[in-house]
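**Q** got a sequence here, can you model it:
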Amino acid sequence: MGTHVIKMPDIGEGIAEVELSQWHVKVGDLVVEDQVLADVMTDKAMVDIPSPVHGKVIALGGQPGEVMAVGSVLISIEVEGAGNLKESDKPAPVAAKETPVAPKVEAVIESKPAAAAPRPAAAACQGPMVAREANERPLASPAVRKHALDLGIQLRLVRGSGPAGRVLHEDLDAYLAQGQSNASTPVAAACTQRNDEEQIQVIGMRRKIAQRMQDATQRAAHFSYVEEIDVTAIEELRAHLNEKHGASRGKLTLLPFLVRALVVALRDFPQMNARYDDEAQVITRLGAVHVGVATQSDVGLMVPVVRHAEARSLWDSAAEISRLANAARNGKASRDELSGSTITLTSLGALGGIVSTPVLNLPEVAIVGVNKIVERPMVVKGQVVIRKMMNLSSSFDHRVVDGMDAALFIQAIRGLLEQPATLFVE
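**A** Reported below is the predicted structural model:
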């Protein structure tokens, strides 16, 4: 038998180190060729590390959250034959590592029985109600059973404070004090104390998100601008297009219309479609509109990029948004698909709230946030009518974007969405 050492691969683009995010194996596991061993995190994307051999895991080279250099030993696998272990790869003589896990304290609720002495009235907060099986007979004296029967109390629902959980007369009083004498379904007492804790290690994508958000708020001079938009007309257009072409071209959400509005508005406000290198003090305005679409995934917020939105139709944008969102949620988005945006669109859909203050996706200088659509009474030409209204909550880098320009930019988007035919006038 020999040892096959797998080193941290060179993922490309000059990356010298990556973060070990998660192990999919532990010491002693048998693995097969192409089985995913670990996930590593670059500055943009999660990358799977597969096994090139069959064998048995004998050592892990790092712990989740550890930053490892490209070329360092990631994992050692026992294989048939000589293997590829070199003297330089042999680890120092230290105790074998166990499978690393994020520290976690299991949730435990401690419930201490009350003393046998008479309890004060507040003792009811120890939770007089308890769930027992229907056929479980609680411990209680004949006098307590008769008392419970007279009061109409199901004895199996009462928590006993006596020895071995015996139900006492005081327990019946406490049960009544909670107003639960007519309860038919056991529920947890509202005043049950909890002392459980859970520690979650901030690693992988979550750490990258935390670093980027902190960096953005510390470096950029954020300011936000909120505007109310009447989306009744564009929602009617969307419904019409879906009814007519949905079966053949796919259903349209509001997002591709918003992407189109960004593209058209940016023709007059090119300073919004820009990146700011604050170290070199250089603003780069771009002709191509690469729209980042903030997407929630199991590992955190990711921003896949719809490239060259200026050259896409509504349905093309819709298909690309859907494809990228699925890739991001499934952890399959590539580094290229998660980088290179020039302006970002963020939406919480139905959970969008009334107002938000989105954080810039540096080095971009603008992010457009979409809040939820609600029906509200509005005054239109002197008449009160029901309209579908939505807020845009957008943020800008005040080092680059003036307040007046930001307001005019959002007003341009508002005009395009409220008069949707103008979205398609060249």
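**Q** only C-alpha atoms for contact and neighbour calcs from this point on.
**A** Will do.
**Q** burial count for residue 35?
**A** Taking other Cα atoms under 10 Å as the criterion, the count of residues near residue 35 is 16.
**Q** try the one 4 residues further on
**A** Counted with other Cα under 10 Å, residues neighbouring residue 39 total 18.
**Q** can you classify residue 264 as helix, strand or coil?
**A** Residue 264 carries the three-state label helix when classified by DSSP: H, G, I helix; E, B strand; the rest coil.
**Q** excluding its backbone neighbours, what's nearest it?
**A** Leaving aside its sequence neighbours, residue 264 sits nearest to residue 423 (Cα to Cα, 6 or more residues apart in numbering; 6.9 Å).
**Q** which SS class is that neighbour?
**A** Secondary structure of residue 423, reduced to three states by three-state DSSP: helix.
**Q** give the burial count for it, as a bare number.
**A** Summarising burial for residue 423: neighbours were counted as other Cα under 10 Å, giving 20.
**Q** so how far is residue 313 from it?
**A** Distance of residue 423 to residue 313, given as Cα to Cα, to the nearest Å: 11 Å.
**Q** another one to check against the first:
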Amino acid sequence: MGIHVIKMPDIGEGIAEVELVMWHVKVGDTVTEDLILCDVMTDKATIEIPSPVHGTVAMLGGAAGQVMAVGADLIHIEVEGEGNLKAHAPAAPAKPAAAAPAPAPAPVAPAPAAAPAAVKPAAPAAAAPVAQSAARVAREPGERPLASPAIRKRAWDMGIELQFVHGTGPAGRILQADLDAYAARGVQGAPSAVAGGYRENHAEQAIPLIGLRRKIAQKMQESKRRIPHFSYVEEIDVTELENLRARLNEQWGRERGKLTLLPLLARALVIALRQFPQMNARFDDDAGVVTQYGAVHLGVATQTDAGLMVSVMRHAEARDLWACGAEIVRLADAARTGKATREELSGSTITISSLGALGGIVTTPVINHPEVAIIGVNKIVERPMVRQGAVVIRKMMNLSSSFDHRVVDGMHAAQFVQAIRALLECPAMLFVE
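**A** Below you'll find the predicted structure:
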């Protein structure tokens, strides 16, 4: 038998460190060729590392959330034959101290780490729910307990967090008996009944920031620390814009795809930037240089299960409404399914952030460093407005925008937003060159 060592790969582009996001295997697992071993991340691109060999996991080189150097030992796999790292033979010198314990290579699975995964309960299966449920189960961060929808609903109704319930079903699946045993034992973290049928919940869970959440935290901290933000909010009457969108979708929706508000806003942004090119820029504050761009590489903030990602629509200035709409949908889908490439998540020159129907009245969006402006879209609401002396119902929407006050003056920011407002309130102007 030998040891095959897999090292942290060189992702390219001069990256020296990579974050280990998640393990898909543990010590003692049997792996096959092309089985995904772990996920690693650089910037906002997650990469899966497959196994090049068949064998048994002997050692994991790091824990989830750890930042590892490129070239560091990622995982050791015990394989048939010599592998690429020969297992140490017994020491040649016949020293008394070396003869008693059987020598083993240092990187091979440490006994303390392997023991929990290898231990099997010797008690009969019928006794397992009671015996195992009496202790608080600690799962790895991000590990999702196996349970059916019915079990999850019942646990919710009982106020039980499945994260702490031991499952005795196949592959650790949580069964009804496991919930009963957990509630009956009243283990630490289980809710206790009080008067009126309500339950106290004392569960606590420490969740480390790893993977995308860590990248988001670092990015937001850097943006707020380095950029003196100021925000400007303006309300916009989008009644005519929404009427136009409905007409376009009615006439062209089946053939070209349904339009949301974002393609129309992107079009207004592109036109307004012709007059205010200083907003379509990136500021290198270390060098003290502002670079303005003719190309509008529009960042579109996208919420995913893993966190907020900014997908980049290249050359928005060269796309019509339907091309913009199709690209926004494609990029959002790639981000949510984890298939977005590094190029699709970097290089934006100005960003739009929209919470859709949850957009609230006002937001204070954080600039996507090193850009100098971000446009935040709030929800559309019907409000009574006075027009020509009469009270009428109009569809109103606020734009909440933030700017880098080092390079953007308040007057220019206001003029820029007013230019966008004029285009959206008279949408015919979006098509006049």
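**Q** now what about the TM-score between them?
**A** Counting by TM-score structural alignment, normalised by the length of the first structure, the TM-score of this superposition works out to 0.77. Behind it: 347 aligned residues with a Cα RMSD of 2.4 Å.
**Q** circling back: the residue nearest to residue 264 of the first structure maps to what in the second structure?
**A** Residue 423 of the first structure maps onto residue 430 of the second structure when the alignment is built from TM-score structural alignment.
**Q** isn't its match up against residue 265?
**A** No - taking Cα atoms under 8 Å as the definition, residue 430 of the second structure is not a contact partner of residue 265, at 9.6 Å.
**Q** joint contacts of those two?
**A** Shared between the contact lists of residue 430 of the second structure and residue 265 (criterion: Cα atoms under 8 Å, 6 or more residues apart in numbering) are residues residue 424.
**Q** can you give me the helices for the second structure?
**A** Using DSSP state H, the helices of the second structure run over residues 96-99, 111-118, 128-133, 149-158, 176-185, 212-226, 239-256, 261-275, 321-336, 410-425.
**Q** what would the ones you listed look like in TSV with distance to residue 27 of the second structure and mean neighbour count?
**A** Shown next, in TSV, are those (distance: least, Cα to Cα, whole Å; neighbours: other Cα atoms under 10 Å):
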stretch	distance to residue 27 of the second structure	mean neighbour count
helix 96-99	26	10
helix 111-118	6	11
helix 128-133	22	20
helix 149-158	29	14
helix 176-185	27	19
helix 212-226	25	15
helix 239-256	52	14
helix 261-275	48	20
helix 321-336	30	18
helix 410-425	56	18
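**Q** residue 391 of the second structure: which of those helices is closest?
**A** helix 239-256 (14.6 Å; Cα to Cα).
**Q** how about that closest one, aligned to which bit of the first structure?
**A** Following TM-score structural alignment, the aligned partner range for helix 239-256 of the second structure in the first structure is 232-249.
**Q** mind reading off the mean deviation between that stretch and the second structure?
**A** For stretch 232-249 of the first structure, the mean deviation from the second structure after alignment is 0.9 Å (mean Cα distance after the TM-score superposition for the first structure).
**Q** burial measure for residue 424 of the first structure, as a count.
**A** Around residue 424 of the first structure there are 11 other residues, counting by other Cα under 10 Å.
**Q** how near is it to residue 288 of the first structure?
**A** According to Cα to Cα, residue 424 of the first structure stands 18 Å off from residue 288 of the first structure.
**Q** and if you look at residue 259 of the first structure?
**A** Applying Cα to Cα, one obtains 13 Å for the distance of residue 259 of the first structure from residue 288 of the first structure.
**Q** need the residues touching each of the two.
**A** Shared contacts of residue 259 of the first structure and residue 288, defined by Cα under 8 Å, 6+ apart, are found at residue 309.
**Q** follow-up on the earlier one: correct me, but the residue nearest to residue 264 of the first structure touches residue 259?
**A** No - with the criterion set as Cα under 8 Å, residue 423 of the first structure and residue 259 do not qualify as a contacting pair; they are 10.3 Å apart.
**Q** list the contacts of the counterpart of residue 400 of the first structure in the second structure.
**A** Using TM-score structural alignment to pair residues, one finds that residue 400 of the first structure aligns to residue 407 in the second structure. Residues in contact with residue 407 of the second structure (Cα under 8 Å, 6+ apart) are residue 372.
**Q** what about residue 407 of the second structure, distance to residue 375 of the second structure?
**A** Relative to residue 375 of the second structure, and taking Cα to Cα, residue 407 of the second structure is found at 16 Å.
**Q** and if you look at residue 305 of the second structure?
**A** Between residue 305 of the second structure and residue 375 of the second structure the computed distance is 23 Å (Cα to Cα).
**Q** look at these two and report which has more neighbours.
**A** Looking at residue 305 of the second structure and residue 375 with other Cα under 10 Å, you find the greater number of neighbours at residue 375, namely 26 against 9.
**Q** counterpart of the more buried one in the first structure?
**A** Residue correspondence, TM-score structural alignment: residue 375 of the second structure in this structure matches residue 368 in the first structure.
**Q** whereabouts in the second structure does stretch 194-205 of the first structure align?
**A** Using TM-score structural alignment, the residues of the second structure aligned to stretch 194-205 of the first structure are 201-212.
**Q** span of the matching stretch from start to end?
**A** With Cα to Cα as the measure, stretch 201-212 of the second structure spans 29 Å from end to end.
**Q** same deal with stretch 37-50 of the first structure?
**A** Taking Cα to Cα as the measure, stretch 37-50 of the first structure stretches 5 Å from start to finish.
**Q** what does it rub up against?
**A** 15, 17-25, 33-36, 51, 204-205, 208, 331, 333-335, 338-339.
**Q** same check, this time on stretch 380-397 of the second structure
**A** By Cα under 8 Å, 6+ apart, the residues outside stretch 380-397 of the second structure that reach it are 235-239, 357, 377-379, 398.
**Q** now with 7 Å?
**A** 235-239, 378-379 (Cα atoms under 7 Å, 6 or more residues apart in numbering).
**Q** so which of those comes closest to residue 154 of the second structure?
**A** Compare each of the contacts of stretch 380-397 of the second structure with residue 154 of the second structure using Cα to Cα and the shortest gap goes to residue 379, at 35.2 Å.
**Q** which two of the contacts of stretch 380-397 of the second structure have the greatest separation?
**A** The most widely separated members of the contacts of stretch 380-397 of the second structure, counting by Cα to Cα, are 239 and 378 (14.7 Å).
**Q** please consider this matter closed, and thank you.
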